[in-house]
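Enquirer: no sequence for this one, just the structure:
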């Protein structure tokens, strides 16, 4: 089909049933007015949050307002995403956004007022049976208390907020607006302008010349701005150090992890366990070199296809069936929920004119989750389906088992359920495959996920740790220093089979995640936890399944590390990383067998 369908032409069975959230616009408007009315009740609690009765009623009102606001926000944005050119829903999503800000401002006195209580008063509230549904909220407030400042100091910090976003904003401007990449020749010898989007496509080119010239062109462009980019990244680190000192944390790393109550050992164990497993990555590099039939493996060969493009045509109906089969180890109830999602309008399937690109799972408490896809008939889209359904079923089970306040799980946990589904799908497909070419295609697809999501993100995480520690020790971070640290890490991670080209020393300058500090490690821990879960489920059967379903039902009712620990994945130990690495090793062994 060469022309995209208009939204109005999309058949009902391929659209999500958004009316399950709001039957019509009238219902949305009525709920919007309801929130406005409820907001008028908020000020009566100001100055009274030292009384148990007032705290209980205030929290209940906060939950009611938040849930209505979430529903309004989710609906208006999802309607907007159906066709982003449609002005009605652009306006509606703006209206919901403004309401959301208004709600945030109206409720902003609650936490500081409760934190003004003495530790004894707070402890008494935590132990009070009337406040049992809010025990975790109050415990968390008590935990955060040492790092909350006086009213005046908090007001000053709030005003610094705009300043603190400057390094990220400046980087975004340099990276997206000011940097101009040269033209390079593609496989046909045509001159094509290099862009961020085309860079990875060029690196995936079967032509080595194209890969090399794209690689050199990108890093020589960044090198021209090396002083400015080093100063920008350094300013971001200075900002992190300022906040961690102001809030009395021992280090910037601890300040960042404290919100989710993640021990620093989770971060350091990840790096240590990956160092221990570097021989596996080195072995994979040897294999890459052999499969690419090259004398030297260069940094620009890392994304080159290892097998001739193996075309897998998978219709949406086939993808649904395969995903359903692959989650069989999770039991009948899990499959029933998946069946319900297929049949009852959870999923918006195909691209249409004006529809938002990409894929996501979203929704509001009290209604089933929704999944937006832009399905193409290929392997990638089938993995996207199982990934997003992992999120959706996680939300569904959390919402069904927890009250509103405790249902929302953290970002640290979010990628675990989606990636567990992917691991189960990959295991199912590898076991079913009889064609050596197909098998090799799947194995390289999976092995590269380990390389990019676990090893590469851990290398990024280690780089962040080193540069923050240097800044904390009072050392300056020049472009020479940043480039040396980054280059040495690449040598350590990739091993002797790899020629670590000097140009790669500038890669730190193009990673936007470095402006959202200490975030990338969550990709590696999430992937490792998911691989560990899938391995336990496939090896142990029912006991592991029960633990895993318990994890999905826990939502955010406890701290992330504790929820995972109860389910059999202790991220404060290196064990889950080791289990994930044993899966990676088995992939390499299979690939080595097939290449003999």
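Expert: That came through, no problem. Computed from a predicted structure; not experimentally measured.

Enquirer: all contacts plus neighbour counts: C-alpha atoms, from now on.
Expert: OK.

Enquirer: Count the residues that sit near residue 419.
Expert: Counted with other C-alpha atoms under 10 Å, the neighbours of residue 419 add up to 25.

Enquirer: can you tell me which residues contact it?
Expert: Counting by C-alpha atoms under 8 Å, 6 or more residues apart in numbering, residue 419 touches 387, 390, 526-527, 530-531.

Enquirer: A further structure is provided below for comparison with the first:
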């Protein structure tokens, strides 16, 4: 088959059209300004919004096209400059048109509601209006201070990134050779099949973080303090409230998640016990929990084989879905290896995906995961206006993670040996360990840190004590906890770079599990699922989930999200005993 490389002609036919588009967008922005001094009416508002979102779509095309060149050729100075240029242009256009939502808010919700009754086609913007007026109650009281705080947060995040990048670790011995550990190769040795290697890597890496702990805590303390202040400036009582408010997520979701996972910790600990027995480890330590059960399976999956497996795995979601997959495999995925490409990133943007396909199991999983994102986008693009065609992260992860579950189901059912069955089954279970249990642990950690930072300063003792308590609560009493284990949290960048991101991984996998079970048992129809994928962000996230019969404010629904894991652990126990 031909290589998987991008064909971006659906965005711009050539570089000439790309360059011309800058002027086209500028002219559209200039034309929009005529409305600024107009006497607005329902008709004028409709015309303004049609032109505004048309301009936004064209500006987004510039941003996408201009950025993609960089990922294809990361060392090329012209591509680096082009990416900077389109990002600045996009930011500039946002600034020049930010008067539009502000002026709509000034008109008032009652007037806008009357106009929608007068002019029914304005109803298209109902959710957009609802969001504007909902957010009005959280307008920042002191924009200057908020901006200064955000700049300081960005500075501290850069400081964190530089600190991580320049970490130095003691060398370790691997098969008689001295290996220098760094941030690029550490995961390889932390997950080594050789216990001495992973132990030495774990102790070496975390001892170095121990030495720098005070610096990391000081960075975290300032970031968290500034976020708390900004939350209060936006009329929010907590940082969590300010984060959830943006997607209209009820805090009950977080409460239900934590409560469900805490009740299910015996299931996690049972799996860990079975895994250690299978590995014949009598005194398990925390550095043992991540070792893969691959039985030295170094199987390679050619791209042709991967695409065949993906098509077979996705048969349960129907022919319409598979036809879109086939179409997107032609020019919408850039997976071919090239030394010029960005080597460590995998992403989807618009209906395009980027990865480096190296024929491993992880690469097959990444490919089907990213296909989930771009099929979701493509269906939304076909069925929604531009302003609603992007799904929220909270909902979008369901579309991608469910594909991973379908893949593992297919591979497990078609495994030829017991070793292969254990490999594929353990991969699915480990996904729950890392994406549900571990991410929920981070969410608990983050919540407690913000509570501490609200009333006092974070200190090294407070932070490592809290983290150690959570480790022991989650992994249980049968694991030995080395002193160095208390310091691993510093490596997890989302605790610094974003506020309350981890819970979305957990809810995404749990809801994907309900979805897959629903499709396979017929309680969720393919038609329902395609409708869900076609909805973009045309409803709030929790309302979209209700279209799949999921009300996750009901804790019993959240609990169903672990049914696949329960079945998998039961099956795993049969295989290894």
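Expert: Done, it's in. Since the model is a prediction, treat every value here as computed from it, not as a measurement.

Enquirer: Overlay them and tell me the TM-score.
Expert: After superposition, the two chains reach a TM-score of 0.94 (TM-score structural alignment, normalised by the length of the second structure), with 574 aligned residues with a C-alpha RMSD of 2.0 Å.

Enquirer: about what we covered before: restricted to strands, list the contacts of residue 419 of the first structure.
Expert: If you go by DSSP state E, those have nothing in strands.

Enquirer: Go through the residues you listed and name the one nearest residue 322 of the first structure.
Expert: Nearest to residue 322 of the first structure among the contacts of residue 419 of the first structure, counting by C-alpha to C-alpha, is residue 387 at 13.1 Å.

Enquirer: Identify the residues contacting the residue lying closest to the closest one once chain neighbours are set aside.
Expert: Excluding the flanking residues, the one nearest residue 387 of the first structure by C-alpha to C-alpha, 6 or more residues apart in numbering is residue 418, at 4.3 Å. Applying C-alpha under 8 Å, 6+ apart to residue 418 of the first structure gives the contacts 386-391.

Enquirer: And for stretch 450-469 of the first structure, what's in contact with it?
Expert: Outside stretch 450-469 of the first structure, the residues within contact range by C-alpha under 8 Å, 6+ apart are 237, 252-253, 270-271, 274, 281, 477, 482, 485-486, 489-490, 493, 514, 517-521, 523-525, 527-528, 584.

Enquirer: Using PyMOL, define a selection of the buried residues within those.
Expert: To isolate the buried ones among the contacts of stretch 450-469 of the first structure in PyMOL, judged by 16 or more other C-alpha atoms under 10 Å, type:
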select buried, resi 237+252+253+270+271+274+281+477+482+486+489+490+493+514+517+518+519+520+521+523+524+525+527+528+584
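
Enquirer: Tell me which stretches of the first structure form strands.
Expert: Assigned by DSSP E, the first structure shows strands spanning 183-185, 191-193, 297-298, 347-348, 360-362, 370-372, 498-499.

Enquirer: Show me what counts as buried in stretch 371-384 of the first structure.
Expert: Neighbour counts over stretch 371-384 of the first structure (16+ other C-alpha under 10 Å) mark 371-376, 379, 381-384 as buried.

Enquirer: which residues in the second structure does that stretch align to?
Expert: Here stretch 371-384 of the first structure aligns to the second structure at residues 353-366, judged by TM-score structural alignment.

Enquirer: how far does the matching stretch sit from the chain's center?
Expert: How far stretch 353-366 of the second structure lies from its chain's middle: 17 Å, per C-alpha atoms, centre = their mean, to the nearest Å.

Enquirer: again, but for stretch 412-428 of the first structure
Expert: Offset of stretch 412-428 of the first structure from its chain centre (C-alpha atoms, centre = their mean): 13 Å.

Enquirer: If you count neighbours, what's buried in that stretch?
Expert: Residues of stretch 412-428 of the first structure classed as buried under the neighbour-count rule (16+ other C-alpha under 10 Å) are 412-428.

Enquirer: what does stretch 119-138 of the first structure give?
Expert: Across stretch 119-138 of the first structure, burial judged by 16+ other C-alpha under 10 Å covers 122, 125-126, 131, 133-138.

Enquirer: again with stretch 101-108 of the second structure
Expert: For stretch 101-108 of the second structure, by 16+ other C-alpha under 10 Å, it's 104-105.

Enquirer: re earlier: list the ones among the contacts of residue 419 of the first structure that the second structure also has?
Expert: Using both residues aligned by TM-score structural alignment, their matches' C-alpha atoms under 8 Å, the second structure keeps these contacts from the contacts of residue 419 of the first structure: 387, 390, 526-527, 530.

Enquirer: Looking at the residues you listed, which are in helices?
Expert: Secondary structure from DSSP state H places 387, 390, 526-527, 530 of these in helices.

Enquirer: which residues of the stretch 1-150 of the first structure fall in helices?
Expert: Counting by DSSP state H, counting those that start in this stretch, the stretch 1-150 of the first structure has helices at residues 25-39, 52-82, 87-107, 110-115, 119-126, 135-144.
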